[in-house]
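1. Here's a sequence, model it:
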Amino acid sequence: MVLRNMVDPKDIDDDLEGEVTEECGKFMAVNRVIIYQEKQGEEEDAEIIVKIFVEFSMASETHKAIQALNRRWFAGRKVVAEVYDQERFDNSDLSA
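-> Below is the predicted model of the structure:
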């Protein structure tokens, strides 16, 4: 699963990974959380977006978490929760 628009790059702190793990752990066991910052262009001042990837122990249960988290508000931002392509994730391609 990928969570988009959850935080601004300046809001990333040492607690974020644990907070995401705890919240997503309410739905099922979390294997890992990856916080990924992606620059939206080659320019020095290009926008940076944050994607948070959550891998659950049972991929079949991911839809429950997506239903609960999609369009939910977090830190004044509306979260977008979506399924992420497992093959891309397994190959460390976090660009989609």
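2. contacts, neighbours, all on C-alpha from now
-> OK.
3. which residues of the chain fall in helices?
-> 16-24, 62-69, 86-90 (DSSP state H).
4. Tabulate those (JSON lines), appending distance to Val33 and mean neighbour count.
-> Formatted as JSON lines, these follow (distance: least, C-alpha to C-alpha, whole Å; neighbours: other C-alpha atoms under 10 Å):
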{"stretch": "helix 16-24", "distance to Val33": "6", "mean neighbour count": "15"}
{"stretch": "helix 62-69", "distance to Val33": "14", "mean neighbour count": "16"}
{"stretch": "helix 86-90", "distance to Val33": "12", "mean neighbour count": "12"}
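5. One more, please, to line up against the first structure:
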Amino acid sequence: MNTSPVTSWEGAEAYFTFGPNSFGVWLSVVLGVALFAAFIVYSMRHEKHSFKESVEKYPELVRKLEASSLKERAPAKPMPTLPAMPAMTMPNPES
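-> Sure, this is the predicted structure:
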């Protein structure tokens, strides 16, 4: 069963299996996007699990997180105002 359109490799410089806008190109793109999305989802799940495990092992992390979230909810202190600076003048080169 010989289904190859190539009968001889003599003088061949390049042989492309996927042409532009072919099923093979689209399949490769879809598989690449799917693998990337799977990697992102797996990473997010792993990070969530690791963080949960860390909090269970180290309860002081929970206290620090609660303290930092309370600070974030507290009203912000007004920024101190800087004293006014005197206006700067440029020397006049004509005089």
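6. Overlay them and tell me the TM-score.
-> Here the TM-score for the pair of chains, by TM-score structural alignment, normalised by the length of the second structure, is 0.20; 25 aligned residues with a C-alpha RMSD of 2.8 Å.
7. So which of the helices of the first structure is nearest Val80 of the first structure?
-> Comparison of the helices of the first structure against Val80 of the first structure by C-alpha to C-alpha identifies helix 62-69 as nearest, at 7.5 Å.
8. how about the helices in the second structure?
-> Counting by DSSP H, the helices of the second structure are 23-57, 59-73.
9. before we move on, the earlier item: for Ile49 of the first structure, find the nearest of the helices of the first structure.
-> Closest among these, using C-alpha to C-alpha: helix 16-24, at 15.2 Å.
10. what's the closest one packed up against?
-> Applying 3 or more C-alpha pairs under 8 Å, 6 or more residues apart in numbering; DSSP states H and E, we find helix 16-24 of the first structure packed against strand 30-39.
11. tell me which residues in the strand it packs on are buried?
-> For strand 30-39 of the first structure, burial by neighbour count (16 or more other C-alpha atoms under 10 Å) applies to Val30, Val33, Ile35, Gln37.
12. Run the angle between that strand and helix 16-24 for me.
-> Counting by axes from the mean of the first three to the mean of the last three C-alpha atoms, to 10 degrees, strand 30-39 of the first structure lies at 130 degrees to helix 16-24.
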